[in-house]
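**Student:** this one's sequence-less:
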């Protein structure tokens, strides 16, 4: 299992040289997007992004669906009870126990290597994509480029956009690869920069493919371990690993839901 070599720190370095230009060129409406793409293409090329990545960027269109989704994130404001009901927690727990039983050897191997128990990984998998049932229908490069051009969080998404172009160069994704509305990729919904930094070739075929369940779950375990997960320690509120869940998702209701579902799946 070999992690991807390009780290987000390197990707962030790619973005720094053009940071001022990006900050000066953003829009709340999408006007001027084509001109902005030319700015970013020049910056990316100067930092070593290849022809495939540049072509993917230049082929994007401003994604109004992505902007609408970014403006309308309501579920994280709900109570824990309502959030879990809306996200289908009981179904995730029931199906999750089945997934754990059916793939016991895999989850045991992942826990031995990374220290992350099956329940947490399965709860995240169920929460994010209904166990791969729906991994999104928005083109990743277009979504992440749109969010970088949008003025709200341009600085946050800029390194992820550069990472997406690198992923295209490497053949990990293409301009047509689809994911979630914010450009997340795969079974557990990694942003591109996190895919570069924490992605693991879990099935040993020589490439990281987060649309592959084994790669995605192994990468999720690696992410949590790298963020400070302590093997053998608990992950409920007040326990050492609970704080690590914040690195996966900043919403407190999400963290609490994962901790509860994970414990019920683990039995």
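**Tutor:** Yep, that arrived. Owing to the predicted nature of the structure, the values given are computational and were not obtained by experimental measurement.
**Student:** alpha carbons only for contacts and neighbour counts from here, please
**Tutor:** Fine.
**Student:** next one: the nearest residue to residue 140 once chain neighbours are set aside relative to residue 69, how far apart?
**Tutor:** In this structure, residue 140 finds its nearest non-sequential neighbour in residue 183, 4.4 Å apart by C-alpha to C-alpha, 6 or more residues apart in numbering. To residue 69, residue 183 is 11 Å away according to C-alpha to C-alpha, to the nearest Å.
**Student:** the two: which is more packed in?
**Tutor:** Shown here are residue 183 and residue 69; by other C-alpha atoms under 10 Å, residue 183 has more neighbours (30 against 13).
**Student:** my guess is the more buried one meets residue 141, correct?
**Tutor:** Yes. Counting by C-alpha atoms under 8 Å, residue 183 does reach residue 141; the two are 6.8 Å apart.
**Student:** want to compare, so here's the second one:
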């Protein structure tokens, strides 16, 4: 039996998917996109502080420039390791492990990830916390969510950043990398929200605290499939998990080499 026209239209409206805020490739549409995205964020559970941070976010031109000029995927392994200072990371990494062996042993007992991997990530991402970024996280990640090139990938991380503001884990002014990564090991906000660990037990996950950040990194790798006691060199079981941390093959190879050097 056919439904009356009005009833059919009503049912269609109920079943129609919610239309996402339209993306753009210049700053011109960013303000309008934010207004649309605010509704999407609110439906996802973002509260007033996060929505206010979104409203105040400015289009991040430096982030778009960086996104268009990524070079890591084009380097040879040798060049990548030279640029990243692999020998320095390994040398300093060994000293860091020797200064605090129980901390790294405790992480490995709980998550199964050896010290070398975590220390190598820490060294490569922020030079052991010496430079954690100079871009405001909320503008950076919302700009990438708006930008058409990889909007679908960054939208969940933009929602994550706004929720982190709600929780007080970051503020609208907190700075990180140009792609919105934050803290000692440069978590994308959605991953920070999902995998963050309060290692210090103070009731707050702080990615700018080394212990919380490294525990969160170990937790992330475990949740992505890391198996305790298994190897992480190319061809070994845990090497595939390194791809979950960074998509660049040279990064994965460097991490395996440096991690083994630190744990030697």
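**Tutor:** Alright, I've got the coordinates. Predicted model only: the values in this text are computed from it and were never measured.
**Student:** got a TM-score for the two of them?
**Tutor:** The TM-score (TM-score structural alignment, normalised by the length of structure 2) is 0.92; 248 aligned residues with a C-alpha RMSD of 1.0 Å.
**Student:** just give me the match in structure 2 for the residue nearest to residue 140 of structure 1.
**Tutor:** In structure 2, the residue paired with residue 183 of structure 1 according to TM-score structural alignment is residue 180.
**Student:** next up, the contacts around that match.
**Tutor:** Going by C-alpha atoms under 8 Å, 6 or more residues apart in numbering, residue 180 of structure 2 touches 135, 136, 137, 138, 140, 141, 188, 189.
**Student:** okay, now the first one: neighbour count?
**Tutor:** In terms of burial, residue 135 of structure 2 registers 22 neighbours under the definition other C-alpha under 10 Å.
**Student:** and it? What does it align with in structure 1?
**Tutor:** Per TM-score structural alignment, residue 135 of structure 2 is aligned with residue 138.
**Student:** do the same with the last one
**Tutor:** In structure 1, the residue paired with residue 189 of structure 2 is residue 192, using TM-score structural alignment.
**Student:** if I look at that match, how far off is residue 60 of structure 1?
**Tutor:** In terms of C-alpha to C-alpha, residue 192 of structure 1 sits 16 Å off from residue 60 of structure 1.
**Student:** more neighbours: which of these two?
**Tutor:** residue 192 (28 against 20).
**Student:** so that one makes contact with residue 164?
**Tutor:** Yes. Using C-alpha under 8 Å, residue 192 of structure 1 is in contact with residue 164, at 5.2 Å.
**Student:** mind listing the helices for the stretch 151-267 of structure 1?
**Tutor:** 154-170, 192-198, 213-226, 245-248, 252-266 (DSSP state H, counting those that start in this stretch).
**Student:** quick one: the third one to structure 2 mean distance?
**Tutor:** On superposition with structure 2, the mean distance recorded for helix 213-226 of structure 1 (mean C-alpha distance after the TM-score superposition for structure 1) is 0.4 Å.
**Student:** so where is that helix in structure 2?
**Tutor:** So helix 213-226 of structure 1 sits over residues 210-223 in structure 2, by TM-score structural alignment.
**Student:** show me what that stretch is in contact with.
**Tutor:** Under C-alpha under 8 Å, 6+ apart, the answer for stretch 210-223 of structure 2 is 107, 111-113, 118, 122, 129, 183-185, 191-192, 195-200, 205-207, 241-242, 244-245.
**Student:** 7 Å instead, please
**Tutor:** Residues from elsewhere that reach stretch 210-223 of structure 2 (C-alpha atoms under 7 Å, 6 or more residues apart in numbering): 107, 111, 113, 118, 183-185, 195-200, 205-207, 241.
**Student:** again, but for stretch 154-164 of structure 2
**Tutor:** 41, 46, 50-51, 138, 141-142, 144-145, 170, 188-190, 193.
**Student:** would you turn those into CSV with distance to residue 263 of structure 2?
**Tutor:** Formatted as CSV, the contacts of stretch 154-164 of structure 2 follow (distance: C-alpha to C-alpha, whole Å):
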residue, distance to residue 263 of structure 2
41, 43
46, 42
50, 41
51, 44
138, 36
141, 35
142, 38
144, 37
145, 38
170, 33
188, 27
189, 29
190, 30
193, 29
